[in-house]
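Chemist: With the input below, show me the fold.
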Amino acid sequence: MAIYSERETWNMNQMHAHQLEGLKRTVTSAYHNVPFYHETFKDLHITPDDIQSLEDLQRLPFTQKHHLRENYPFNMLACPMEDVIRIHASSGTSGKPTVVAYTKNDIENWADIVARSIALAGGQKGDILHNAYGYGLFTGGLGLHAGSEKLGCATVPISGGNTANQITLIQDFKPKIICSTPSYLLNIGEAMMLQGIDPATTSLKHAILGAEPWSEEMRFQIEKLFQLKASDIYGLSEVMGPGIAMECAECQDGLHIADDHFLVEVINPDTLEPVDDGQYGELVFTSLSKEALPTIRYRTGDIASITKERCLCGRTTTRMSRVKGRIDDMLIIRGVNVFPSEIERYICDLEELVPHYQIHLQKKGHLDHVTLHVEVEQEFYKKLEMNFNHPMAEKLVKHLGQTIKMKTLISVEVRLKEPQSIPRSEGKAKRVLDERTKVMPSPRSFIR
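Modeler: The predicted structure follows:
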């Protein structure tokens, strides 16, 4: 096991003492410098002096995305603008973007956190790292870039898109590590095969994949295709960016949270009460070292679980499960809740299919109707003689529909699609197309 920082093996007392110091610093900064927090604390009759233990975290208010939008662009800053050296923002497709800012210390801490993450995934100084995350206001590309350089990797800042050039540089530069969304790495592998290149023959040994939910079954597909280790990375710009948590290559059994920089909670989003370790709920993060934009109890909308059990790799940090999905991505079909990643796993289990799919939601009368478009594998398509009325195709459709019904309790109409017919993503894959005219109610009571 290669340990990047001794903090990864701190005992509970060491970590809790460090976290309490960071929590007090964060609360004090937010109270005195951010009007939103100052007024919210006053309404709750809380001052920084009231925070004397980690248990006092429960007394603090939650922060949500709409709070950042309502304070657009810079009213959440806890430092003067002259101390800010970087600004990132969300796309703003559903309203005002959420804006985050970083001081010099924030950027240095972030780079260190991501360097640790790359090391967790198997990277080391001297490796060539192919960074296919998007550069710009999205934090993924620049976040991985800074961490790669901090670790001492030779960083290829190719960004997303231009898949043909991605393949050329992978062939010519021979990187050991690739960073991208899992769906885009599958896209690259598929494009390689169309060029007659076996993805398993490349130099790639480690993949750092994130920015979208993905299943264990998709991990198996990627690792088999490229013959590498695929590890999950987690982050969100409102809390810092990529690197908040990272899976270790040794065990691939949960993502190690950077406990020295973030306090994590898991709550039931309906009751806002904490759930037990190992139970799924909404992830909530509090930053412990951020200067420009301290974050207190930020409700991420991401569904996962955490465990305090020590990982077999020897690190003692809290681990979180792979994100199951987002609350607002959860499908509610005739009263049944399901995440797209749950459907994905049953697609990946079938060798006749490839993990390129879209879920279409429609209304038939007053009832929801789900149509699953999924591509067949090229050789299987040939066996069908390019005819989806073939008995083997009908058998596959029936099997997948019955499996999804039995496992998730929702009925889907399965439609097989020919190879290369579903749009490919160069970033986050668009899995769900909601074609219903009526707006869905807010997701409730998701825990099963």
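Chemist: When you work out contacts or count neighbours from here on, use the C-alpha atoms and nothing else.
Modeler: Fine.
Chemist: now the helices for the stretch 101-250 of the chain?
Modeler: 104-120, 139-151, 163-173, 182-194, 216-226 (DSSP state H, counting those that start in this stretch).
Chemist: which stretch among those comes nearest residue 251?
Modeler: helix 104-120 (10.2 Å; C-alpha to C-alpha).
Chemist: Could you pull out the buried residues of the closest one?
Modeler: 105-107, 109-120 (16 or more other C-alpha atoms under 10 Å).
Chemist: what's the answer for stretch 9-21, then?
Modeler: Buried residues in stretch 9-21 (16+ other C-alpha under 10 Å): 10, 15, 16, 18, 19, 20.
Chemist: one more, for comparison:
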Amino acid sequence: MEAKFWNRHTETMPRAKLDALHLHRLQALCHYVYERSPFFRKKFDAARLKPGDIRTLEDFKRKVPITDKSEFIDQQLANPPYGPTLAMPEELIVHHCETSGTTGKPLAIPYTMYDTVRYGESWIYGMWALGIRPTDTFYFAFGWGNFAGFWSTYWAARRIGCRVISGGGLDTKGHINAIMRMKPTVLISTPTFALRMAAVASEMGVDVSKSSIKFTYHAGEPGPTALPAMREQIERAWGARAGELLGIAEVDAFAPGCPVGDGVHVNEMNNFTWSMDPNTGKEVAEGEIGENIITSYSNSAQPLLNYRSHDLVRRRMSCSCGRTWAKLEGAVLGRTDFMVTVRGTNVYQTAVENLIGEIPEVSNSYELVLTREEDNDAMTVKFEPVRTVNPDRWDDLARLMSDKIHKALHVRLKCEPVPPDTLPRYELKTKRIIDQRPKEFRRALDR
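Modeler: Got it, this is the predicted structure:
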């Protein structure tokens, strides 16, 4: 129970052994998809590629076609529910989920029983490192729909052997009352909803920092490892340790949080990843920012090879925590499709969010509104001051925020205060980017 690692052997495996294991698995996976997936057989044939052509990791990265979410969605729309991407008889599918649809049309995700076990285990590495144990009780503060993210957390809780309490169907006050009555020790939610719950609890006269919650664990949007200011807010509000996992619903809960707290580690037992320059398609060196390209070993029903995440990451191959798995510093640094160039400067969502979080008089409710001005992308920050700030000072806050962003990012953004409770609240993924640009300037799936 006091072990530092959930699986010391795999989490600390030397790089040479990890790479040899990856090559063996990737070669087997290429044969599997060529034989079973009409989608991938067509992709391989179009590239004049045979599974036996993959002899090195470099062969896999360079020769196996890059795939994207839009391809899978198009196939599913043409032949619902899964189309030719399915590599398993449909009668072997035990669980159906979907992506949240925040980038457009949802993607259907089929899971076999094997997939659910592997997917659930991916969460446990980070949870265990944070201190969560089988004696803990999980409280799930969200509705049980088809969203894949927190279903996989449920599979993780069962794999550890923890007690599970569902908050499905309750409103925010109901969640607070259930936590105080049932006394769980682990809160599962999106990070912004954890802060929303704490704020509502305060209005109810409840101090959740004195509740039974010892740990909060999050996914679905940038959280404790991507935004240090948010981690401080959550831990202060709940009096608990906050952790985070980076996942992609259709791929895996592929990167559990690092116990050091400044990033996540790729679960290399379930995934092979590398970083690509999204403009050239070539691999970038360690320490450089590139798009995370993922191949999952845990999706036997709908395999994903060389799959574009559109997440911009900085990869390191060592960490003081002792894990040898690749580390993504700060989790996701930005998105290839959420980057805007404002007067010649590349501006990423997460960079702006980090700066906003450093201003204590600004609440956690804000939006980044994208528009086009004089043939250039423009970004306006709409934010809610905290309730205790006099409206006479709102304009001062806007100037402070604009100056802070200008000093750090070398670009001046318009910052616009709005009254508290003006911006929408979300239980699952918070929508930060409001894209009001003409359709031809938006991401393909948002058109």
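Chemist: What does the superposition give as a TM-score?
Modeler: Once superposed, the chains reach a TM-score of 0.90 (TM-score structural alignment, normalised by the length of the second structure), with 431 aligned residues with a C-alpha RMSD of 2.3 Å.
Chemist: hmm, back to that, which of the buried residues of stretch 9-21 of the first structure sits closest to residue 33 of the first structure?
Modeler: residue 20 (19.8 Å).
Chemist: residues contacting that closest one?
Modeler: 52, 53, 54 (C-alpha atoms under 8 Å, 6 or more residues apart in numbering).
Chemist: what does the first one align to in the second structure?
Modeler: I take that to be residue 52 of the first structure. Correspondence of residue 52 of the first structure to the second structure, assessed by TM-score structural alignment: residue 55.
Chemist: Please pick out the residue of the second structure most distant from its centre.
Modeler: The centre of the second structure is farthest from one residue, residue 392, which by C-alpha atoms, centre = their mean lies 37.7 Å away.
Chemist: In a markdown table, list the buried residues of stretch 9-21 of the first structure along with secondary structure and distance to residue 415 of the first structure.
Modeler: As requested, these are exported to a markdown table (DSSP: H, G, I helix; E, B strand; the rest coil; distance: C-alpha to C-alpha, whole Å):
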| residue | secondary structure | distance to residue 415 of the first structure |
| --- | --- | --- |
| 10 | coil | 52 |
| 15 | helix | 51 |
| 16 | helix | 52 |
| 18 | helix | 54 |
| 19 | helix | 51 |
| 20 | helix | 54 |
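Chemist: Looking at those, which is nearest residue 276 of the first structure?
Modeler: residue 16 (19.0 Å).
Chemist: what's the closest non-adjacent residue to the aligned partner of the closest one in the second structure?
Modeler: When the second structure is aligned by TM-score structural alignment, residue 16 of the first structure is paired with residue 19. Leaving out its chain neighbours, the residue that sits closest to residue 19 of the second structure by C-alpha to C-alpha, 6 or more residues apart in numbering is residue 57, at 7.9 Å.
Chemist: What is the neighbour count of the one you found?
Modeler: Other residues within reach of residue 57 of the second structure by the criterion other C-alpha atoms under 10 Å amount to 17.
Chemist: do the one 10 residues further on as well
Modeler: Around residue 67 of the second structure sit 18 other residues, with neighbours defined as other C-alpha under 10 Å.
Chemist: can you tell me which residue in the first structure aligns to it?
Modeler: Using TM-score structural alignment, residue 67 of the second structure sits opposite residue 63 in the first structure.
Chemist: does that match really touch residue 301, like I thought?
Modeler: No. Taking C-alpha atoms under 8 Å as the definition, residue 63 of the first structure is not a contact partner of residue 301, at 11.4 Å.
Chemist: isn't residue 397 of the first structure right up against residue 416?
Modeler: Yes. Using C-alpha under 8 Å, residue 397 of the first structure makes contact with residue 416 at a distance of 7.4 Å.
Chemist: which residues do those two both contact?
Modeler: Counting by C-alpha under 8 Å, 6+ apart, nothing touches both residue 397 of the first structure and residue 416.
Chemist: Report the contact partners of the match of residue 52 of the first structure.
Modeler: 23, 27.
Chemist: Secondary structure class of it, three-state.
Modeler: Taking DSSP: H, G, I helix; E, B strand; the rest coil as the rule, one finds residue 55 of the second structure in the coil state.
Chemist: Could you save the helices of the stretch 101-250 of the first structure as CSV and add columns showing distance to residue 97 of the first structure?
Modeler: Below are the helices of the stretch 101-250 of the first structure laid out as CSV (distance: least, C-alpha to C-alpha, whole Å):
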stretch, distance to residue 97 of the first structure
helix 104-120, 21
helix 139-151, 13
helix 163-173, 28
helix 182-194, 25
helix 216-226, 31
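Chemist: I'd like to know which of these is closest to residue 426 of the first structure.
Modeler: helix 182-194 (5.4 Å).
Chemist: In the second structure, what stretch matches the closest one?
Modeler: So helix 182-194 of the first structure sits over residues 191-203 in the second structure, by TM-score structural alignment.
Chemist: mean shift between that stretch and the first structure?
Modeler: Compared with the first structure after the fit, stretch 191-203 of the second structure shows a mean deviation of 0.8 Å (mean C-alpha distance after the TM-score superposition for the first structure).
Chemist: Which stretches in the stretch 301-447 of the second structure count as strands?
Modeler: 307-316, 327-329, 334-335, 340-342, 345-347, 362-373, 376-385, 414-417, 433-435 (DSSP state E, counting those that start in this stretch).
Chemist: where's the match of residue 16 of the first structure relative to residue 54 of the second structure, distance?
Modeler: 14 Å (C-alpha to C-alpha, to the nearest Å).
Chemist: ok, now residue 168 of the second structure?
Modeler: For residue 168 of the second structure relative to residue 54 of the second structure (C-alpha to C-alpha), the value is 46 Å.
Chemist: if you count what's nearby, which of these two comes out ahead?
Modeler: residue 54 (21 against 14).
Chemist: which SS class is the closest residue to that one other than its chain neighbours?
Modeler: Nearest residue to residue 54 of the second structure in three dimensions, chain neighbours excluded: residue 60, at 5.8 Å (C-alpha to C-alpha, 6+ apart). What three-state DSSP gives for residue 60 of the second structure is helix.
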